[in-house]
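[1] my questions concern the predicted model and sequence given below.
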Amino acid sequence: MDTFAPDTRHRVALLVRDGALAMETGIVHRIFGEARSADGAPLYSVVTCAVRPGAVRTDADFTFNVDHGPEALAEADTVVVPASDVDYEPRGGPLEGELAEAFARIPSGTRYASVCTGSFVLAAAGLLDGRRATTHWRSAGLLARLYPAVHVEPDVLYTDEGDVLTAAGVAAGIDLCLHMVRQDHGAAVAAEVARRTVVPPHRDGGQAQYIERPVPRPAEGGATAAARAWAEADLARPMRLAAMAERASMSVRTFTRRFREETGESPARWLHRQRLAYARELLERTDLPVDRVAEKAGLGTAASLRAHMKADAGVSPTGYRRTFRGTTPPR
């Protein structure tokens, strides 16, 4: 009589909900499905489940035909919750109804992960309390407001708190899944998965570099509007607070107070933000060398710009330019 070896593959349960984002669901299957041992054997089994088996609406013009219900969660080693379009208007509070019942089936010791706004589900389940977590940068502020016990980090691609992991928007799900493969089976296996999927095994920086931060125009009116417009007109020149206050016909003390009232930040912080935003714009739209970008943005030297970019966006100027222009211009 034939005997069969037990299935020792790591079991991943992908919990999809009404309005599931199709791309994020596919990412999980693709990355874990490509992971192979040295002899070519699959290292993971991935099962898609829903609170009710059957047709599940997606954000695209097709549905998922899901065969498995919440019972699949009881057998999982890792549960992944991708985003859904219902997350765009979350109500906050704890899990309720069928979703709460589904989570109650998950045994202790199971690893949890979310992609994009799937983090709202983990937060509602209480799994993120007192932990670092991320989500899409557009939703980070809302996650922090609805779940103040969560330490939201809006600038990173993913967080790893051991048994609970979260990824930022969409493609960051690839980064997170590769990270989990790397943690489970080593860098060589993860690199091979990345190679087969034609993605980098690791991306520099975080999602801070993807947040759109154009140089804002001065607000209409306001006692400090003329001074702000004057400063923005030539960010390369040295800018003294006294000179800005003089433009507004105020004392430095009054100008600083009014400036904060009108912009929500100090003149120094506001000016620094304008200069960084302009530097990012120059990196995206021109082929100027990094030292010239630094000079034109009023940030001094290339070394200074690199330090500021690293602190602000998590990447070097060259790395930022490579991401958003697809080329590596002269340094």
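    Perfect, I can see it now.

[2] drop to CA atoms for contacts and neighbour counts, all remaining ones
    OK.

[3] now the strands for this protein?
    For the chain, the strands defined by DSSP state E occupy 10-15, 44-49, 54-57, 63-66, 78-81, 111-115, 132-133, 151-152, 158-160, 164-167.

[4] for Met309, find the nearest of these.
    strand 158-160 (19.5 Å; Cα to Cα).

[5] now do that closest one: which elements does it pack against?
    Contact partners of strand 158-160 among helices and strands, from 3 or more Cα pairs under 8 Å, 6 or more residues apart in numbering; DSSP states H and E: strand 132-133, strand 164-167, helix 172-185.

[6] contact partners of the second one?
    This points to strand 164-167. 111-116, 119, 127-128, 133-136, 157-160, 173, 175-176 (Cα atoms under 8 Å, 6 or more residues apart in numbering).

[7] and with 7 Å instead?
    111-116, 119, 133-135, 157-160, 173, 176 (Cα atoms under 7 Å, 6 or more residues apart in numbering).

[8] alright, now check it against this:
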Amino acid sequence: MHTVAVLALDGVIPFDIATPLEVFGRNRLPDGSPPYRVRVCSPSGEVDAGPMALRAPWGLDALADADTIVIPGVEDPLAEPPGEVLAALRDAAAAGTRIASICVGAFTLAATGLLDGRRATTHWIAAPALADHYPEVDVDPGVLYIDSGQFLTSAGGAAGLDLCLYMLRGDHGSAVAAAAARMAVVPLEREGGQAQFILRDHPPVPRGSVLEPVLRWMADNCGRDLTLDDIAVQARMSARSLNRHFRQQTGTTPLQWLHRVRIREAQHLLETTSYPVDRISAHVGFGSPAAFRERFKRVVGTSPHAYRRAFRQDGAPMAG
């Protein structure tokens, strides 16, 4: 069973520690079995959590046995974490453990040096301090969360819920994650003004999925006029089998998944270039600019022009 270790340090923010316990600890697979074993660990048994005290049943040795480590934020993120904590996190990283931070938990993760040279995020109000204190980290304050592979970081408390659901979906597929989202009464993938902030080329699927090669091919070729038959040929499956595997592994159809990839690529171009919207529409594989605008607004919650006004990066190159 996949073990999730939640690191509780003195000053831990209660909301941040509750989030992974809720997402990973209370949900079940379709057969009723628990997908995760969750352990709260700390350097000492008692943890000061501001208005209350917590008892952590496990010590730092639990980090060595974990498949995933979640680091909640603390009240004073600039306080130097205990050396034994940093050493345990570095050892876990060297062993290949997935490590995620919630909110200002990114400061603890950055203190290990593991985020040096990597893109990371935290609560927007703390982002300047993170960038100043850890200049080797590429801090992006304008995203919900960032998945850089082994290390994941999230913005403020609610974004920690988005990140945990994202990891759950990557581990066990959309159906399990959707059930967890319903229990928490939140959308599985947030739409509207923040949907664009999820920095991933395509929606995740369980590791080792038989679909992984064709999904990567679809992402690389999303600008082409792909049909279901084209995708099925690439996947070496019948169209019927392809649809069945997609439903099981991603919770959607091949063409719906392709449209999401195209919208993600369009978001990137709107943020980083001045290309006309019609040019972006053609580049990402929409034959009709009107169809692109309709699909973009349905997924993101706003028009391409409004999205660009809100999120275009300073210094983005002008269209040539």
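    Perfect, thanks for sending it. Quantities reported herein were computed from a predicted structural model and do not represent experimental measurements.

[9] overlay the chains and give the TM-score.
    Superposed pair, TM-score by TM-score structural alignment, normalised by the length of the second structure: 0.60. Supporting alignment: 206 aligned residues with a Cα RMSD of 2.2 Å.

[10] ok so, going back, let me know the closest of the contacts of strand 164-167 of the first structure to Ala104 of the first structure.
    In terms of Cα to Cα, no member of these lies closer to Ala104 of the first structure than Tyr112, at 13.3 Å.

[11] residue in the second structure matching that closest one?
    Under the alignment (TM-score structural alignment), Tyr112 of the first structure pairs with Ile99 of the second structure.

[12] contacting residues around its match?
    Counting by Cα under 7 Å, 6+ apart, Ile99 of the second structure touches 68-70, 150-152.

[13] against Ala5 of the second structure, how distant is it?
    Ile99 of the second structure sits 9 Å away from Ala5 of the second structure, going by Cα to Cα, to the nearest Å.

[14] so what sits against both of these two?
    68-70.

[15] format the residues you listed as a markdown table; extra columns: distance to Gly173 of the second structure and neighbour count.
    A markdown table is the format used below for those (distance: Cα to Cα, whole Å; neighbours: other Cα atoms under 10 Å):
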| residue | distance to Gly173 of the second structure | neighbour count |
| --- | --- | --- |
| Thr68 | 17 | 24 |
| Ile69 | 20 | 28 |
| Val70 | 20 | 29 |
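
[16] now these as TSV including distance to Pro213 of the second structure?
    Formatted as TSV, these follow (distance: Cα to Cα, whole Å):
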residue	distance to Pro213 of the second structure
Thr68	25
Ile69	28
Val70	29
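
[17] from those, pick the one nearest Glu191 of the second structure.
    Val70 (24.6 Å).

[18] what's that closest one aligned with over in the first structure?
    Checking TM-score structural alignment: Val70 of the second structure goes with Val80.

[19] wait, its match touches Cys116, no?
    No - using Cα atoms under 7 Å, Val80 of the first structure is not in contact with Cys116; the gap is 11.1 Å.

[20] show me where the second structure has its helices.
    In the second structure, the segments counted as helices under DSSP state H are 14-25, 61-65, 83-94, 105-111, 127-133, 157-172, 174-184, 212-220, 228-235, 239-250, 254-272, 277-283, 289-300, 304-311.

[21] hey, which of these is tucked in deepest?
    Highest mean neighbour count among the helices of the second structure (mean count of other Cα atoms under 10 Å): helix 105-111, with a mean of 25.

[22] dump the residue contacts of the residue mapped onto Asp129 of the first structure from the second structure.
    Using TM-score structural alignment as the criterion, Asp129 of the first structure maps onto Asp116 of the second structure. Contacts for Asp116 of the second structure (Cα under 7 Å, 6+ apart) come out as 136-137.

[23] likewise for Ser139 of the first structure?
    Applying Cα under 7 Å, 6+ apart, no residues qualify as near Ser139 of the first structure.

[24] what does it align to in the second structure?
    Using TM-score structural alignment, Ser139 of the first structure lines up with Ala126 in the second structure.

[25] its match and Ala195 of the second structure: what is the separation?
    21 Å.

[26] closest to Met52 of the second structure out of the shared contacts of Ile99 and Ala5 of the second structure?
    Closest to Met52 of the second structure, out of all of those and judged by Cα to Cα, is Val70, at 20.5 Å.

[27] give the aligned equivalent of Val261 of the second structure in the first structure.
    Counting by TM-score structural alignment, Val261 of the second structure has no partner.

[28] same question, Thr153 of the second structure
    Per TM-score structural alignment, Thr153 of the second structure is aligned with Thr166.

[29] surely Asp59 of the first structure and Leu21 touch.
    Yes - counting by Cα under 7 Å, Leu21 is a contact partner of Asp59 of the first structure at 5.3 Å.

[30] neighbour-wise, which of those two wins?
    Leu21 (21 against 15; other Cα atoms under 10 Å).

[31] contacts only, for that one.
    Counting by Cα under 7 Å, 6+ apart, Leu21 of the first structure has contacts 58-59, 83-85.

[32] and it, how far from Val56 of the first structure?
    Distance from Leu21 of the first structure to Val56 of the first structure, by Cα to Cα: 11 Å.

[33] Ala49 of the second structure reaches Asp10, doesn't it?
    Yes - with contacts counted by Cα under 7 Å, Ala49 of the second structure reaches Asp10, the gap being 6.3 Å.

[34] if we can go back for a sec, nearest to Ala279 of the first structure, out of the strands of the first structure?
    Per Cα to Cα, nearest to Ala279 of the first structure of the strands of the first structure: strand 158-160, 25.9 Å.

[35] Thr121 of the second structure contacts Ala155, correct?
    Yes - the criterion here is Cα under 7 Å, and Thr121 of the second structure meets it with Ala155 at 5.9 Å.

[36] common neighbours of those two, please.
    In contact with both Thr121 of the second structure and Ala155: 143, 145, using Cα under 7 Å, 6+ apart.

[37] before we move on, the earlier item: show me what contacts the closest residue to the match of Thr153 of the second structure other than its chain neighbours?
    Nearest non-adjacent residue to Thr166 of the first structure, counting by Cα to Cα, 6 or more residues apart in numbering: Ser114, 4.8 Å away. By Cα under 7 Å, 6+ apart, the contact list for Ser114 of the first structure reads 80-82, 165-167.

[38] now with 10 Å, please.
    By Cα atoms under 10 Å, 6 or more residues apart in numbering, Ser114 of the first structure lies in contact with 14-15, 79-83, 120-122, 133-135, 158, 164-168, 173, 176.

[39] ditto for Pro201 of the first structure
    174-175, 178-179, 182, 187-188, 190-195.

[40] for it, what is the corresponding residue in the second structure?
    By TM-score structural alignment, Pro201 of the first structure lines up with Leu188.

[41] kindly indicate which of the contacts of Pro201 of the first structure lies nearest Ala229 of the first structure.
    If you rank these by distance to Ala229 of the first structure using Cα to Cα, Asp175 comes first, at 40.6 Å.
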